[in-house]
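>>> Compute the structure for the input listed below.
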Amino acid sequence: MADIAEVTVDNFDTALLKSEGLVMVYYYAIWCKPCLEMAETVQASADDISEKTKTAKVNTDKDDAIVTQQRISTIPAFQVMNNGKPADLI
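This is a model prediction of the structure:
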């Protein structure tokens, strides 16, 4: 099972901005029913792509600063980072 790193304000720079290669970032909240329904799919996707892509998650309730900085307006949301730069938002 692939490890999905929990990203916080404290480790955002090292986990994402200074990360090399691709990182899929999952933005969620524990009260969000669609987010909870996607949890297994996110883990399965992380398992499938773990050889080429890291997976991380951000709890939007705990880390509003990240949400604001990355311009996340709805959840669940997925963001692809490439060498520390946002490549796409889904």
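>>> alpha carbons only for contacts and neighbour counts from here, please
OK.
>>> in the host helix or strand of Glu40, what's buried?
Per DSSP states H and E, Glu40 falls inside helix 33-49. By neighbour count on 16 or more other C-alpha atoms under 10 Å, the buried set for helix 33-49 is 35, 42, 46-47.
>>> next one: the following helix or strand past that helix to chain centre, how far?
Using DSSP H and E, the helix or strand that follows helix 33-49 towards the C-terminus is strand 53-59. Here strand 53-59 is found 3 Å from its chain centre; the criterion is C-alpha atoms, centre = their mean, to the nearest Å.
>>> Now show me the structure for the sequence below, then we'll compare the two:
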Amino acid sequence: MAMEFTTENFEQEVLNSDVPVLVDFWATWCMPCKMLAPVIEELAEEAHGMYKVGKIDVDASPALAGQFGIMNIPTVLVFKNGQVAGKSVGAVPKSKLLELLQ
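Modelled structure (predicted):
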């Protein structure tokens, strides 16, 4: 199951992570976000410690969305060593997200 990232745990879980972290910026009212959700959950179940997968509700954590310039959702960012290493906007296939994690 994908983790829920918040302002409180973002630094520890994402920026200080030893493994790549895929972060899905989403909202409950966003239809493309709902289309992407099963893919995000599938990636989370397949992670096996090689990477982390989590979500940020942009309505609940607007400061994090603003910090990373999220203008459209869903936006997926991949963090490696505390830095943004990849970005995808919109509902994309699982293969595209796996590429970002490589």
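>>> ok so, going back, in structure 2, point out the residues matching the helix holding Glu40 of structure 1.
Matched against structure 2 by TM-score structural alignment, helix 33-49 of structure 1 falls on residues 31-47.
>>> so who does the residue nearest the centre of structure 2 touch?
Residue closest to the average C-alpha location in structure 2 (C-alpha atoms, centre = their mean): Val23, at 1.3 Å. When contacts are counted by C-alpha atoms under 8 Å, 6 or more residues apart in numbering, Val23 of structure 2 touches 53-56, 76-79.
>>> Report the two of the residues you listed separated the most.
Greatest spacing in the contacts of Val23 of structure 2, by C-alpha to C-alpha: Ile56 and Phe79 (13.7 Å).
>>> Quick check: the aligned residue for Phe12 of structure 1 in structure 2?
Aligned partner of Phe12 of structure 1 by TM-score structural alignment: Phe10.
>>> distance of its match from Ile56 of structure 2?
Distance of Phe10 of structure 2 to Ile56 of structure 2, computed by C-alpha to C-alpha, to the nearest Å: 9 Å.
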